[in-house]
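Undergrad: what shape does this take:
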Amino acid sequence: MAHGGQGLARMAVVVRAGAAPLWWCGVFAAGIGVLIPGLTGRRIGVLAGAVLFLVAVVVVAARRRKRYAALVRAAARAGKQDVLQDRAVTVRNWRRGHSWWLLLAFAAALGSSFVLPAAGGMLLAGAGVGLWLKAGRLGRIEQAGQELIWVRVDWLGPRAGAPAGKPVKAVRTTGPAAGDAAPGGARRR
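TA: Below you'll find the model as predicted:
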């Protein structure tokens, strides 16, 4: 890395990195959970899971919305010495850093099926959908401003939380052609 440069990861990619693992962990946990009769019965478990799914989608998609907007408004332009991280590297780093949390969430969702069948899995799946919606919102912000939003890599990590958590002091922007991910964090076609 050049002197004074920073490693930068796309904010939308970091948000989107957790969506697929949460979705699939939730789907598998709910599928297995339906097979367990549970204390409340399958019908009540699935209905409670549907409510939890919707609540998780809304809460995760709306969480820290003002913080993201404030960071984007105050964004500075990335310098020539800054190093832009590839999408695949960002996703791999996020998933490695959060693999234990994903495993624990999957185990908790399966364990909750003994009380409310499928409810825990549907909650996890809802969190994954909420992250997809949040990444999509970031993509629309990027398209409207014709610039991509980046966050410093050293401010990210399993303990730092979201890419708009307390350790993140500011974000940087580049032109829309930078990086290898489309607006919203998806693979560029």
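
Undergrad: contacts, neighbours, all on C-alpha from now
TA: OK.

Undergrad: quick check: Gly128 vs Arg16, distance?
TA: 9 Å (C-alpha to C-alpha, to the nearest Å).

Undergrad: can you check Ala69 too?
TA: Taking C-alpha to C-alpha, one finds Ala69 at 17 Å from Arg16.

Undergrad: okay, the two: which has more neighbours?
TA: Between Ala69 and Arg16, counted using other C-alpha atoms under 10 Å, the more crowded position is Arg16 (25 against 14).

Undergrad: just to be sure, Arg117 is in a strand?
TA: One thing to correct before we go on: residue 117 is Pro, not Arg. No: counting by DSSP: H, G, I helix; E, B strand; the rest coil, Pro117 falls outside a strand, being coil.

Undergrad: burial measure for it, as a count.
TA: 34.

Undergrad: what's near enough to touch it?
TA: 30, 33-38, 40-42, 44-46 (C-alpha atoms under 8 Å, 6 or more residues apart in numbering).

Undergrad: return the member of the residues you listed nearest to Arg189.
TA: If you rank those by distance to Arg189 using C-alpha to C-alpha, Ala30 comes first, at 32.4 Å.

Undergrad: hang on, the closest one is in a strand, isn't it?
TA: No: counting by three-state DSSP, Ala30 falls outside a strand, being helix.

Undergrad: list the buried residues for the helix or strand containing Lys66?
TA: Element membership for Lys66 (DSSP states H and E) is helix 65-73. Residues Tyr68, Leu71, Val72 are the ones in helix 65-73 that count as buried (16 or more other C-alpha atoms under 10 Å).

Undergrad: so how far is Val59 from Gly126?
TA: To Val59, Gly126 is 9 Å away according to C-alpha to C-alpha.

Undergrad: equivalent analysis for Gly45, please.
TA: Applying C-alpha to C-alpha to Gly45 and Val59 gives a distance of 20 Å.

Undergrad: here's the other one to compare against:
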Amino acid sequence: MGRGGQSLARVAVVVRAGALPLWWLGVVAAGVGFLIPGLTGRRIGGYAGAALFLVCAAVVALVRRRRYTGWADAASKAGKFDILQDRAVTLRNWRRAHRWWLLGAFLVAGVFSFVLPIAGGLVLAGAGAGLWLKSLWLGGRERRDDVLLWVRTDWAGAGRPVGKKVKGYRTTGIAAGDAGPGGARRRR
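TA: Predicted coordinates for the structure are as follows:
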């Protein structure tokens, strides 16, 4: 990285990276839970799982919004020599860093199905839906401000765009990078 340039990852892509794996692992775990009658039965497990899905999605979507907003308001412009990380690289890095957590969460949801069928999987799916909603919220903010939010990859670490190491965000124009506002793949 010559002349003081930094490697930058999109904030919305980092947030969105966990949405798809959590959603599909949750759906699969809920399907496995449907096959197991459990201690409470499928009906109670399904109702409890639906309620937990909504609660988990809302909590994940709303948690730490103030920190995201604060860093976005104080963001500085990206430098000429900063390197913008591709969306695919950011997704791959997040998923590699969290693969054991994802596997552990899937196993816990599967074991939880013996007590309350379907519910554990729907909690995982709710977390994935919450991350997706948070990335949509970030995308709306990016469209409104007409900028894309970036965080240094060494600060974001293993997928924490508002973690303790983060000291600020950088911004670029709306056309920079290969991901649109909200972290979705840019349509050509």
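
Undergrad: before we move on, back to that, so between Gly45 and Val59 of structure 1, which is more surrounded?
TA: Remark: of Gly45 of structure 1 and Val59, Gly45 carries more neighbours, 27 against 14, as counted by other C-alpha under 10 Å.

Undergrad: in structure 2, what sits opposite that one in the alignment?
TA: Under the alignment (TM-score structural alignment), Gly45 of structure 1 maps onto Gly45 of structure 2.

Undergrad: a helix runs through that match, doesn't it?
TA: Yes: assessed with three-state DSSP, Gly45 of structure 2 lies in a helix.

Undergrad: which residues touch it?
TA: Leu116, Pro117, Ile118, Ala119.

Undergrad: likewise Gly41 of structure 2?
TA: By C-alpha under 8 Å, 6+ apart, the contact list for Gly41 of structure 2 reads Leu116, Pro117.

Undergrad: try 6 Å this time
TA: Counting by C-alpha atoms under 6 Å, 6 or more residues apart in numbering, Gly41 of structure 2 makes contact with nothing.

Undergrad: next one: it from Asn93 of structure 2, what distance?
TA: Separation of Gly41 of structure 2 from Asn93 of structure 2 (C-alpha to C-alpha): 39 Å.

Undergrad: Lys77 of structure 2 now?
TA: In terms of C-alpha to C-alpha, Lys77 of structure 2 sits 24 Å off from Asn93 of structure 2.

Undergrad: next: Val32 of structure 2.
TA: 28 Å.

Undergrad: all helices for structure 2, in order.
TA: 11-16, 19-35, 42-62, 65-73, 87-97, 99-112, 119-145, 153-156 (DSSP state H).

Undergrad: hey, which of those is tucked in deepest?
TA: Most buried of the helices of structure 2 by mean neighbour count (mean count of other C-alpha atoms under 10 Å) is helix 11-16; its value is a mean of 28.

Undergrad: now that helix, how far from the chain's geometric center?
TA: Relative to the chain's own centre, helix 11-16 of structure 2 is displaced by 6 Å; criterion: C-alpha atoms, centre = their mean, to the nearest Å.

Undergrad: other SSEs contacting it?
TA: When contacts are defined as 3 or more C-alpha pairs under 6 Å, 6 or more residues apart in numbering; DSSP states H and E, helix 11-16 of structure 2 packs onto helix 119-145.

Undergrad: mean shift of the helix it packs on relative to structure 1?
TA: Superposing on structure 1 places helix 119-145 of structure 2 at an average distance of 0.4 Å from its equivalents, by mean C-alpha distance after the TM-score superposition for structure 1.

Undergrad: now the angle between helix 42-62 and that helix, please.
TA: Orientation of helix 119-145 of structure 2 against helix 42-62 (axes from the mean of the first three to the mean of the last three C-alpha atoms, to 10 degrees) gives an angle of 30 degrees.

Undergrad: and helix 119-145 of structure 2 with helix 99-112, angle?
TA: Angle, helix 119-145 of structure 2 to helix 99-112, by the same axes, to 10 degrees: 140 degrees.

Undergrad: can you state the direction angle for helix 119-145 of structure 2 and helix 19-35?
TA: Relative orientation of helix 119-145 of structure 2 with respect to helix 19-35: 160 degrees, computed using the same axes, to 10 degrees.

Undergrad: quick one: neighbours of the residue nearest to Leu39 of structure 2 when sequence neighbours are not counted, just the number.
TA: Distances taken as C-alpha to C-alpha, 6 or more residues apart in numbering put Val115 closest to Leu39 of structure 2, at 4.9 Å, once the chain neighbours are dropped. Using other C-alpha under 10 Å, Val115 of structure 2 is surrounded by 18 other residues.
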